[in-house]
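Engineer: Build me a structure from this.
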Amino acid sequence: MTRPSTDSYADSATRFPVYFVSHGGGPWPWVDGMREQFARTEQAFRQMPQRFPAKPKAVLVITGHWEAEAFTVSTAEHPSMEYDYYGFPEHTYRIQYRAPGAPALAARVRELLGAAGMESAEDPRRGFDHGTFVPMALMYPEADIPVVMLSMKSSYDPAEHIRLGQALVPLRDEGVLIIGSGLTYHNMRGFGRPTSTPVASAFEAYLNDAITAPTAAVRNERLVHWEAAPGARLAHPQEDHLIPLMVVAGAAGDDVGRRLFVDQAMNVAMASYEFGTVAEPSE
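Structural biologist: Below you'll find the predicted structure:
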């Protein structure tokens, strides 16, 4: 198979918006009972492609389920599956999402990071984790859009991840959809507890104030200091599911963000955000 050159991701006619999505719990679309809890999320994910200016050439997912010592891109032409969850029905360990990879896009990402003075690596074995295949399977069930994953850096430095996003801005003009996949609340001991409801809501309100700030400088400053938010460490004892938002904020450039939707599941608010010009979906 002949690999396309990195130039195949140039010359797009329009700029794509960027997204942070709260991807929900485990393989919920394939689990009776859980799927009903995330009905609002399912509806929104299925409608998201209507908001894009065109069908993307590829999707780059920064997933809260992958971290490495250096920013790392997946390079498999046919990615495998990563069943990175526990205690779910047996059939959820046989889910397949057969979207192709995009080695040319992976190379382009590394090129952009190198130009920004950022070290990177590649992983030819990395498969689709549920932070990737859950939203993608709902958005593009035909699995006909190439998908590349990009890891977080294990330091979780928010400013560094914002800089990462800033290096990726050119992709928005090259037909690539950038998605950060995590959760606005991720405390495994707090899910399902009524006492977590006000914590999740207060923390999400801080995030929403940050992403809707009138300038990128104000937005990014608030996100860098996210630990000052009400209930920050109760909402995120570890920030792996929050850091993808930092990357998206960097990739947003000067675009002001907005809530895409908020779902209420497992007693907590789970919000998703978008940045950039979008087409309103038809009813």
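
Engineer: C-alpha from now on. contacts and neighbour counts both.
Structural biologist: OK.

Engineer: what about the helices in the stretch 1-150 of the chain?
Structural biologist: 34-37, 39-47, 103-115, 130-139 (DSSP state H, counting those that start in this stretch).

Engineer: Now do the buried residues in the second one.
Structural biologist: Under the neighbour-count criterion of 16 or more other Cα atoms under 10 Å, helix 39-47 has 41-42, 44-47 buried.

Engineer: still on that earlier bit, how about a markdown table for the helices of the stretch 1-150 of the chain, with distance to Ile62 added?
Structural biologist: As requested, the helices of the stretch 1-150 of the chain are arranged in a markdown table below (distance: least, Cα to Cα, whole Å):
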| stretch | distance to Ile62 |
| --- | --- |
| helix 34-37 | 24 |
| helix 39-47 | 17 |
| helix 103-115 | 12 |
| helix 130-139 | 8 |
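
Engineer: now, of those, which is deepest in the fold?
Structural biologist: Across the helices of the stretch 1-150 of the chain, averaging neighbours per residue (mean count of other Cα atoms under 10 Å) puts helix 130-139 on top, at a mean of 24.

Engineer: How far does it sit from its chain's centre?
Structural biologist: 10 Å (Cα atoms, centre = their mean, to the nearest Å).

Engineer: I'd like to know which elements it is packed against.
Structural biologist: Applying 3 or more Cα pairs under 8 Å, 6 or more residues apart in numbering; DSSP states H and E, one finds that helix 130-139 contacts helix 39-47, strand 58-68, strand 176-182.

Engineer: any chance of these in JSON lines, with distance to Pro135 too?
Structural biologist: Shown next, in JSON lines, are the helices and strands packed on helix 130-139 (distance: least, Cα to Cα, whole Å):
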{"stretch": "helix 39-47", "distance to Pro135": "6"}
{"stretch": "strand 58-68", "distance to Pro135": "10"}
{"stretch": "strand 176-182", "distance to Pro135": "8"}
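
Engineer: Next, the structure of the following sequence, for comparison with the previous one:
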Amino acid sequence: MPDRMPVVFLPHGGGPWPFVDLGFDDKPGFDALSGYLRSVRAVPKTGPKALLVISAHWEEPLPTVMTAERPPMLYDYYGFPPESYALTWPAPGHPKLAERVRQLLGAAGFQTAADPQRGYDHGTFVPLKLTYPEADVPVVQLSLKQGLDPQEHLAMGRALAPLRDEGVFIIGSGMTFHNLRAFMDPRSRGIAEQFDAWLRESATLEPKERDGRLIHWEEAPVARLAHPREEHLLPLMVIAGAAGSDRGTTAYNATFMGLRLSAYHFG
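Structural biologist: I've put the predicted structure just below:
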């Protein structure tokens, strides 16, 4: 049996930020996040057989998996330079893992679906182009479930936990602050700091208390100012569920474009 894989929640930044000029002068912040993302490859003690990625940028009525053997690129961002629409990251898919994901979720009572056409969205290819630049590990994406119920997504993660003993590295890709309308507002810095402090405390608590806090995340200070819509927070719920009894650690905590972000590792 391979070593049990850790699970990771990481911030993926904004659009294709590491690969094009966004016109925003934040070299220390960009360097800190890109350096962290490069380091994620070394988090598992042994190389994973495959990655399962839950991206904030995919929602479906049912939890849905990508099943293509060679997933295409999905440039799901707008208004960036032309070169951002020519980025490539040709990681292979893994149809057998996709079927295993559906099997585990089905055994936990979830109806699921498959998508043979879906490509890698920027919540997956942008950070993982830094983590796995050779695109040499098979990848399956799993969608969020519409409704964005935190308890359901914790349950999804718990159902997927056996994959950790099967050589699968589970990664949640989101953001700990995601309010695009307020992104350039200087007042947002205080909001991001306050919410991130609450989240750092919550994600590293004893697992039962951690999960309870995450279920009721809307009760946190400035929660809806940090996340008017919670799709960028929900991958953390899946990761916390898959973490089970493992306590979290804060693996990255820095500012990006002036806003406080963090990443969490479990196991």
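
Engineer: Need the TM-score between these chains.
Structural biologist: TM-score for the superposed pair, counting by TM-score structural alignment, normalised by the length of structure 2: 0.97. Supporting figures: 264 aligned residues with a Cα RMSD of 1.1 Å.

Engineer: coming back round to it: and of the helices of the stretch 1-150 of structure 1, who's closest to Leu171 of structure 1?
Structural biologist: helix 103-115 (8.3 Å; Cα to Cα).

Engineer: closest to Asn267 of structure 1 out of the helices and strands packed on helix 130-139 of structure 1?
Structural biologist: helix 39-47 (14.2 Å).

Engineer: So which of the helices and strands packed on helix 130-139 of structure 1 is nearest Val18 of structure 1?
Structural biologist: Using Cα to Cα, those put strand 176-182 closest to Val18 of structure 1, at 5.3 Å.

Engineer: center of structure 2, which residue is that?
Structural biologist: Ser173 (1.3 Å; Cα atoms, centre = their mean).

Engineer: check contacts around that one.
Structural biologist: Contacts were defined as Cα atoms under 8 Å, 6 or more residues apart in numbering; by that measure Ser173 of structure 2 touches 9-12, 53-56, 123-124, 232, 235-236.

Engineer: aligned partner of it in structure 1?
Structural biologist: When structure 1 is aligned by TM-score structural alignment, Ser173 of structure 2 is paired with Ser181.

Engineer: ok, now Asp136 of structure 2?
Structural biologist: Under TM-score structural alignment, Asp136 of structure 2 pairs with Asp144 in structure 1.

Engineer: Counting neighbours, what do you get for that match?
Structural biologist: 12 (other Cα atoms under 10 Å).

Engineer: how close does the nearest residue to it once chain neighbours are set aside sit to Asn220 of structure 1?
Structural biologist: In space, Asp144 of structure 1 comes closest to Ala99 once its chain neighbours are excluded; the distance is 5.8 Å by Cα to Cα, 6 or more residues apart in numbering. Separation of Ala99 of structure 1 from Asn220 of structure 1 (Cα to Cα, to the nearest Å) stands at 33 Å.

Engineer: These two: which is more packed in?
Structural biologist: Ala99 (23 against 20).

Engineer: residue contacts, that one?
Structural biologist: 78-79, 143-147.

Engineer: if we go to 10 Å?
Structural biologist: 77-80, 128, 133, 136-137, 140-148 (Cα atoms under 10 Å, 6 or more residues apart in numbering).

Engineer: And Trp66 of structure 1, by the same measure?
Structural biologist: Neighbours of Trp66 of structure 1 in contact, by Cα under 10 Å, 6+ apart: 72, 126, 129, 131, 149-154, 240-241.

Engineer: Mind checking which of these land in strands?
Structural biologist: Counting by DSSP state E, the part of the contacts of Trp66 of structure 1 found in strands is 72, 149-153.

Engineer: mind giving me JSON lines with these and columns for neighbour count and distance to Ser196 of structure 1?
Structural biologist: Formatted as JSON lines, those follow (neighbours: other Cα atoms under 10 Å; distance: Cα to Cα, whole Å):
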{"residue": "Thr72", "neighbour count": "23", "distance to Ser196 of structure 1": "34"}
{"residue": "Met149", "neighbour count": "29", "distance to Ser196 of structure 1": "31"}
{"residue": "Leu150", "neighbour count": "27", "distance to Ser196 of structure 1": "30"}
{"residue": "Ser151", "neighbour count": "24", "distance to Ser196 of structure 1": "28"}
{"residue": "Met152", "neighbour count": "28", "distance to Ser196 of structure 1": "26"}
{"residue": "Lys153", "neighbour count": "21", "distance to Ser196 of structure 1": "28"}
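
Engineer: Tell me which two of the residues you listed sit farthest apart.
Structural biologist: Most distant of these, by Cα to Cα, are Met149 and Lys153, 13.0 Å apart.

Engineer: so what sits against both of those two?
Structural biologist: What both Met149 of structure 1 and Lys153 touch, as defined by Cα under 10 Å, 6+ apart, is the set 66, 72.

Engineer: quick revisit: could you dump the ones in strands among the contacts of Trp66 of structure 1 into TSV with distance to Ser12 of structure 1 added?
Structural biologist: TSV is the format used below for these (distance: Cα to Cα, whole Å):
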residue	distance to Ser12 of structure 1
Thr72	25
Met149	21
Leu150	22
Ser151	25
Met152	27
Lys153	29
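
Engineer: Closest one to Pro89 of structure 1 out of those residues, please.
Structural biologist: Nearest to Pro89 of structure 1 out of those is Met149 (Cα to Cα; 25.9 Å).

Engineer: Please tell me I have it right and the closest one contacts Asp129.
Structural biologist: Yes. Contact between Met149 of structure 1 and Asp129 holds when scored by Cα atoms under 10 Å: they sit 9.4 Å apart.
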